[in-house]
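S.K.: Turn this into a model:
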Amino acid sequence: MGGQEEIVRPSRVEIPEVKEPLTEEQFLGKFRKIIKITGLDCTLLAQAQNNPTLRTKAIVTRILAIAVLVLIFFRCGMLFKAEGPTLSLTWAESNVFAFMGIHTIVCSLCLFGWTKNSVIPGHLSRLNHVRSLRIKENSEIDDYSSVHRKAFIWSAFWFLTLMTHAIFSACLQKVILSGKTVIIPLYVAMPFLTLLACFNVTLCVIYYFLVNASLSREIEYFNEELDEAKKEKRLHDPSVLLNFCHRQAELFRLVSKANESLSSYATTAPMFCFNGCINAVYIASGFESSLPTAVFTVLLFNLFAVLAVTFFTLRPASNVQFYLADTARVLLDSEEFENTEDTELFKGYQVMINRSLKHNSKIRVLGGIPIYPGSMNVAMFIFPNLGNLLALVRKVLVNQGIQI
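M.R.: This is a model prediction of the structure:
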């Protein structure tokens, strides 16, 4: 009309191309090289499928990995053999380290499977695709150096705690501090086997944590961009909502594919962590007055170590579920769709909310108990307190004159 210029709305949101894909070196940092120390890096098995010249090296790698797994199984068996009378200190200490020994077996099998099946490269390929759907580029969430630093600090604590217990026990010529004296080859070998176990558990938990951290970061950033679009009243543009809907669908696919691999750890590991945690709390609550200070201090630090592993097993997967559900909060707070007459727009809005609230992408412990913020908080409250309950039972039995 007249001298007025026609205002044309963009038909779609311009999606920037991510020019530099996230690499394994950036994602894993130094841990990509450290995994070779475990003997469970079976990347060559995956590469040998497309490169016949690597078959001999792949066979040697498989044999080495099997030998490592045999050693880990042997260590776990020795810890179970140290068991004493029910509710005794030896019984509890053996349970702590034996159940965490099974946890080590799970971690070792996961490292073997994840490297053999190229889980990390596959995850990064899908993650880079989702990164390309961002509205604005964000280099901060692609920088995992802070996560690597935290992982090194946790690793140092884990190594120091377990190795102190193993070396202290070996000095007493035992497998565990309250156990019986064993033959020289066993108590000499246990610190070295424990060192191997420390590497396996550390790297498995860190790999698991990094994958979940990448999911949480990407979903959280999606929610931030969605919230920004809501505040700027851009969601009533069908093309904008369509882009967000497509990106959300890709995020759910990313989570589902990641969970297919991570579930090999997360569906079983919490059970052994909680068993270890219950017995560690039982020792701290029931024997604090009857143990030498040095022994009690070592066992107390092992309690903190078991709690840390349990926390790092549940919290990462719980965070992913929190951010997936948080998308619905952002959309429900929007007033743009209350009186809309555009049925297609409202349908897309409902699809996103339903996808956020009714999805089935949770990891389930033993195939039944889903890991999300509510269940995690309940579990972290109930299971440690079962250790206190055991300590109370022991005190009652001792007061009744029953020798334990």
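S.K.: CA only for contacts and neighbour counts going forward, please
M.R.: Fine.
S.K.: can I assume residue 306 sits in a helix?
M.R.: Yes. Per DSSP: H, G, I helix; E, B strand; the rest coil, residue 306 lies within a helix segment.
S.K.: For it, which residues are in contact?
M.R.: Shown in contact with residue 306 (CA atoms under 8 Å, 6 or more residues apart in numbering): 273, 276, 277, 280.
S.K.: Select the longest helix from the chain.
M.R.: helix 184-231 (DSSP state H).
S.K.: Can you name the secondary structure element that comes next after it?
M.R.: Using DSSP states H and E, the helix or strand that directly follows helix 184-231 along the chain is helix 238-266.
S.K.: re the thing from before, the contacts of residue 306 into CSV, with extra columns for distance to residue 311, secondary structure and neighbour count?
M.R.: Formatted as CSV, the contacts of residue 306 follow (distance: CA to CA, whole Å; DSSP: H, G, I helix; E, B strand; the rest coil; neighbours: other CA atoms under 10 Å):
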residue, distance to residue 311, secondary structure, neighbour count
273, 9, helix, 24
276, 13, helix, 31
277, 11, helix, 31
280, 15, helix, 30
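S.K.: closest to residue 319 among those residues?
M.R.: Residue 319 has its nearest neighbour among the contacts of residue 306 in residue 273, at 19.0 Å by CA to CA.
S.K.: what's the burial count for the nearest residue to that closest one once chain neighbours are set aside?
M.R.: The spatially closest residue to residue 273, leaving aside those adjacent along the chain, is residue 310, at 5.5 Å (CA to CA, 6 or more residues apart in numbering). Residue 310 has 20 neighbouring residues, counting by other CA atoms under 10 Å.
S.K.: Check residue 393 too.
M.R.: By other CA under 10 Å, 14 other residues sit near residue 393.
S.K.: what separates it from residue 273, distance-wise?
M.R.: Distance, residue 393 to residue 273, by CA to CA, to the nearest Å: 22 Å.
S.K.: another one to check against the first:
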Amino acid sequence: MVKMSNLPVFSFDDDKSSELLGPFRHFLKVSLLDCSAKTKCCSIFTCLVGVIIVIITFMRISVLMQTAGAPFSFSWGEASFFGYPAIFGFVCSLCLFGWTKNGLASKFCKRLVRVRMLRQVANPKLDNFRILHILALCFSIPWFVAIMSWIIYNFINGKIYYGGIEQNLLSRIFILVTNLYIWYISTICLAIYIFMSSALNREVNYFNEELQKAKEEKTLKNIGVLEKFDFRQNEILEMTLFANGSLSSLGGFAPLFLLWGLVNGIYLTSFFNTTPVLYCIILGFNMAAIIFYSVFVSIPPCTLQEHLKSTNRILINHDEFECTKDPIVYQTYRIMIDRLQKIDTNICIISWIPITQSTFAACTFIIPNLGFLLIMVKNTILANGGQA
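M.R.: Have a look, this model is predicted:
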């Protein structure tokens, strides 16, 4: 079990949240999903606005999931390709609504400050997230191009989908505006997810570096040194469990809908010989965007698990502990190992599939082949006189 912390309460202010989120803290304020207002009146109002926005993103799903063609037709695949990621947009709205309402950023930063105070040697470089802020802003540009390109192309042609029927102006404007909004909130949502995951990974990795150094200097058998590492490890795992409780709302659902959309995107490539070149490029760019977004969601929890495995290896591959005659040292050593092995720090997709390097590698093999399987089914239908 994770032990309760006995650390003193450290001073904390909103500057820590600003350091972690950077400009995205201000972007969040105007997202219409920020429910962090401190006064009761403002809190009720922002929550009502947030609920309305969540409902709108849910309504968007029904519009995009409408299909105008037979199964295995181009319009069927197109609706699935853009429709399932629409569920992901709904998930992003729920995440931002819940995260701000529960004060995730400020609570996480308080725990982060506690962990930083336990470092053996101060390392201010680990606390600088400016490069990540810049990268997040840069990567939001191609994400914007991907989300807006297909709807603008089809809007000009009087449709929502290239293979679908003509739609009224109101429906097209609704999807155009909500696409822009989904780009905005999904960018913020992913940025917060990445920043917090990065903070976790940095702390665990730095913990490993200092633990390895103490091991090499043979100071771990000093009970004072070992207890500090023990307490720090406990705080890191507490912070990880706390963060995962919220971040899993994105990491546990977004990959499922994005990757299923990707399966249908691969299926759409079988129609490229009859599709305009420009629209083929747009579809290909959207597939690339989905792949990169899925990778950005999956890599941080995979990296965290590898860092925790490294912690376990550093402790286990230490024969001196097995031979120690000090019962307190050995007991503390065993607690640290048992804590790592018994506490589940995984983020799981739909509370079932843990996001690890193994499952990530399996997905990179299975997902493309599901798309090719759909192509084979379509070709079989056509070969037997059917239509697709």
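S.K.: on that earlier part again, quick check: the farthest pair among the contacts of residue 306 of structure 1?
M.R.: With CA to CA as the measure, no two of the contacts of residue 306 of structure 1 lie farther apart than 273 and 280, at 10.4 Å.
S.K.: in the stretch 301-404 of structure 1, which spans are strands?
M.R.: Under the criterion DSSP state E, counting those that start in this stretch, the stretch 301-404 of structure 1 contains strands at 364-365, 369-370.
S.K.: could these go into TSV alongside mean neighbour count and distance to residue 107 of structure 1?
M.R.: Shown next, in TSV, are these (neighbours: other CA atoms under 10 Å; distance: least, CA to CA, whole Å):
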stretch	mean neighbour count	distance to residue 107 of structure 1
strand 364-365	17	15
strand 369-370	16	20
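S.K.: need the ones you listed in JSON lines with distance to residue 106 of structure 1, can you?
M.R.: Putting the strands of the stretch 301-404 of structure 1 into JSON lines (distance: least, CA to CA, whole Å) gives the following:
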{"stretch": "strand 364-365", "distance to residue 106 of structure 1": "14"}
{"stretch": "strand 369-370", "distance to residue 106 of structure 1": "19"}
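S.K.: Between the ones you listed, which one is closest to residue 346 of structure 1.
M.R.: strand 369-370 (30.5 Å).
S.K.: residues in structure 2 aligned with that closest one?
M.R.: The aligned range for strand 369-370 of structure 1 in structure 2 is 353-354, by TM-score structural alignment.
S.K.: mean shift between that stretch and structure 1?
M.R.: Compared with structure 1 after the fit, stretch 353-354 of structure 2 shows a mean deviation of 1.5 Å (mean CA distance after the TM-score superposition for structure 1).
S.K.: try stretch 183-203 of structure 2
M.R.: The superposed stretch 183-203 of structure 2 is, by mean CA distance after the TM-score superposition for structure 1, a mean 1.0 Å from where its aligned residues fall in structure 1.
S.K.: give me the stretch of structure 1 that that stretch matches.
M.R.: With TM-score structural alignment as the criterion, stretch 183-203 of structure 2 aligns to 198-218.
S.K.: Give me the neighbour count for the residue mapped onto residue 311 of structure 2 from structure 1.
M.R.: If you follow residue 311 of structure 2 across to structure 1 using TM-score structural alignment, you land on residue 327. Neighbourhood size, residue 327 of structure 1 [other CA under 10 Å]: 23.
S.K.: Check the offset of the match of strand 369-370 of structure 1 from the chain's centre.
M.R.: Centre-to-centre, stretch 353-354 of structure 2 and its host chain are 14 Å apart (CA atoms, centre = their mean, to the nearest Å).
S.K.: Same question for stretch 391-399 of structure 1.
M.R.: Centroid displacement of stretch 391-399 of structure 1 relative to its chain, using CA atoms, centre = their mean, is 36 Å.
S.K.: That stretch aligns to what range in structure 2?
M.R.: With TM-score structural alignment as the criterion, stretch 391-399 of structure 1 aligns to 375-383.
S.K.: Give me the contacts around that stretch.
M.R.: Stretch 375-383 of structure 2 has contacts (CA under 8 Å, 6+ apart) with 72, 267, 270, 387, 388.
S.K.: so how far does it sit from its counterpart in structure 1?
M.R.: Compared with structure 1 after fitting, stretch 375-383 of structure 2 deviates on average by 2.2 Å (mean CA distance after the TM-score superposition for structure 1).
S.K.: For that stretch, could you pull out the residues that count as buried?
M.R.: For stretch 375-383 of structure 2, the buried set under the neighbour-count rule, 16 or more other CA atoms under 10 Å, comprises 375, 378, 379.
S.K.: Could you do stretch 15-33 of structure 2 as well?
M.R.: Within stretch 15-33 of structure 2, the residues that qualify as buried are 16-22, 24-25, 27-28, 31-33, counting by 16+ other CA under 10 Å.
S.K.: Contacts for it, please.
M.R.: 34, 46-47, 49-50, 53, 93, 96-97, 100, 105-106, 109, 127-130, 133, 184-185, 188, 191-192, 195-196.
S.K.: any idea what residue 239 of structure 1 aligns with in structure 2?
M.R.: By TM-score structural alignment, residue 239 of structure 1 lines up with residue 224.
S.K.: Then residue 346 of structure 1?
M.R.: Match for residue 346 of structure 1 (TM-score structural alignment): residue 330.
S.K.: I'd guessed that match sits against residue 324; true?
M.R.: Yes. Assessed by CA atoms under 8 Å, residue 330 of structure 2 is found in contact with residue 324 at 6.7 Å.
S.K.: Looking at the two now, which is surrounded by more residues?
M.R.: residue 330 (18 against 12).
S.K.: In terms of helices and strands, where is the equivalent of residue 134 of structure 2 over in structure 1?
M.R.: By TM-score structural alignment, residue 134 of structure 2 lines up with residue 149 in structure 1. Residue 149 of structure 1 is part of helix 145-171 when elements are defined by DSSP H and E.
S.K.: what's the mean gap between that helix and the aligned bit of structure 2?
M.R.: By mean CA distance after the TM-score superposition for structure 1, the fitted helix 145-171 of structure 1 averages 1.0 Å away from its aligned residues in structure 2.
S.K.: buried set for that helix?
M.R.: For helix 145-171 of structure 1, by 16+ other CA under 10 Å, it's 147-148, 151-152, 154-155, 157-170.
S.K.: can you name the farthest residue from the center of structure 2?
M.R.: Outermost residue of structure 2 with respect to the C-alpha centroid, by CA atoms, centre = their mean, is residue 325; its distance is 45.6 Å.
S.K.: how close does that one sit to residue 21 of structure 2?
M.R.: As judged by CA to CA, residue 325 of structure 2 and residue 21 of structure 2 stand 48 Å apart.
S.K.: The helix or strand hosting residue 111 of structure 1 to helix 145-171, inter-axis angle?
M.R.: For residue 111 of structure 1, the host element (DSSP H and E) is helix 89-116. Angle of helix 89-116 of structure 1 versus helix 145-171, following axes from the mean of the first three to the mean of the last three CA atoms, to 10 degrees, is 140 degrees.
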